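> all I have is the shape, not the residue letters:
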């Protein structure tokens, strides 16, 4: 393997940082309603989003609209924790793959509380120096109803 030039090393570091931002932006877009407006720029026009065994969306607009529309029948509120990204970039740092974990707290449209855990596997591309998902797959290892449901935050913490 040849030595990377300083310029190539810098390009790779900038790419890795931008991919971290892409993952953060995905979680925030999911948690913002979800927001079709915030989701749309995160995907390439021909992107594919595979949602475990529950469906597949094709195209950035379809993904944005489909995920945002899920609030009415799927989850009306979510809090995503996307962690431990493992990024592999190609030689020119213009594309790559990333895998990261999901821990999610959610409320369904029927007002039931859920814990969700799993991972995302993605293909990513740089599009005019903006990183986007070209393929995103959710592998849900855990989707568990929490019968007690969520409670309001207490006015004060109890002393142990």
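Looks like it arrived, so ask away. In this text the structure is predicted, and so the values were computed from the model without any measurement. Residues are numbered from 1 along each chain as shown.
> hey, let's count contacts and neighbours off CA atoms from now on
Fine.
> for the longest helix that the chain contains, packing partners?
Longest among the helix segments of the chain by residue count, using DSSP state H, is helix 6-31. If you count contacts as 3 or more CA pairs under 8 Å, 6 or more residues apart in numbering; DSSP states H and E, helix 6-31 packs onto helix 36-39, strand 75-89, strand 130-146.
> can you pull the contacts of residue 104?
Residues in contact with residue 104 (CA atoms under 8 Å, 6 or more residues apart in numbering) are 78, 79, 80, 81, 115, 116, 117.
> in ChimeraX, how would I select the buried members of those?
Typed into ChimeraX, the next command selects the buried ones out of these (criterion: 16 or more other CA atoms under 10 Å):
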select :78,80,116,117
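> nearest to residue 146 among the contacts of residue 104?
Comparing the contacts of residue 104 against residue 146 with CA to CA places residue 115 closest, at 6.8 Å.
> my guess is that closest one contacts residue 142. True?
Yes - with contact taken as CA atoms under 8 Å, residue 115 and residue 142 are classed as touching, separated by 7.3 Å.
> presented hereafter is structure B, for comparison with structure A:
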């Protein structure tokens, strides 16, 4: 199906906006799931889930639940996200998106803090509203998690 220039431009802008949404999500996650940064990323009725972490429904539950995960389990993290694969609906107002995650993190365990690698992928949906693109669904599928050896938290900083 062919689209006019305005429709094509809208679709290009939508893909970029969804990519920015993913990047803002990573930035918020790396700031201990800061609720003030996370809240604007989700629709009121959004869902977020990841086996072993949580199943959350609604923007408030998502922002509070992710902040609790950071406070209780994830002491530090840095998220490396690949650019998302975005499949826009024909009307350009909603989209499915998938992207990979490679994360370095320090997790609280029964034996104390442990530096770990974590990898997997996200499956999500987003939709355009009056205030821009928002996630309506995120599912994190963690496929790899292991202890970093040697752990980075034991390394001494380089002296200048």
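Okay, I see it. Since the model is a prediction, treat every value here as computed from it, not as a measurement.
> will you turn the contacts of residue 104 of structure 1 into JSON lines that also has distance to residue 9 of structure 1?
Formatted as JSON lines, those follow (distance: CA to CA, whole Å):
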{"residue": "78", "distance to residue 9 of structure 1": "37"}
{"residue": "79", "distance to residue 9 of structure 1": "34"}
{"residue": "80", "distance to residue 9 of structure 1": "31"}
{"residue": "81", "distance to residue 9 of structure 1": "29"}
{"residue": "115", "distance to residue 9 of structure 1": "39"}
{"residue": "116", "distance to residue 9 of structure 1": "37"}
{"residue": "117", "distance to residue 9 of structure 1": "34"}
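> from residue 93 of structure 2, how far out is the residue nearest the centre of structure 2?
In structure 2, the C-alpha nearest the mean C-alpha coordinate belongs to residue 25, at 4.6 Å (CA atoms, centre = their mean). Using CA to CA, to the nearest Å, one gets 20 Å for the distance from residue 25 of structure 2 to residue 93 of structure 2.
> for residue 67 of structure 2, same thing?
Here the criterion is CA to CA. By it, residue 67 of structure 2 lies 29 Å from residue 93 of structure 2.
> neighbour count winner among these two?
Neighbour comparison, residue 67 of structure 2 and residue 93: the larger count goes to residue 67, with 21 against 15 (by other CA atoms under 10 Å).
> what's the more buried one aligned with over in structure 1?
Aligned against structure 1 by TM-score structural alignment, residue 67 of structure 2 finds its counterpart in residue 68.
> next, the buried residues of stretch 17-30 of structure 2.
Taking 16+ other CA under 10 Å as the neighbour-count basis, stretch 17-30 of structure 2 is seen to contain the buried residues 17-19, 21-30.
> how many neighbouring residues does the counterpart of residue 113 of structure 1 in structure 2 have?
Using TM-score structural alignment, the equivalent of residue 113 of structure 1 in structure 2 is residue 115. The burial metric for residue 115 of structure 2, expressed as a neighbour count using other CA under 10 Å, is 23.
> residue 115 of structure 2: what's its closest spatial neighbour, skipping adjacent residues?
If you skip the residues right next to it in sequence, residue 115 of structure 2 has residue 106 as its closest partner in space, 4.3 Å away by CA to CA, 6 or more residues apart in numbering.
> repeat that for residue 152 of structure 2.
The shortest distance from residue 152 of structure 2 to any non-neighbouring residue, by CA to CA, 6+ apart, is to residue 115 (6.8 Å).
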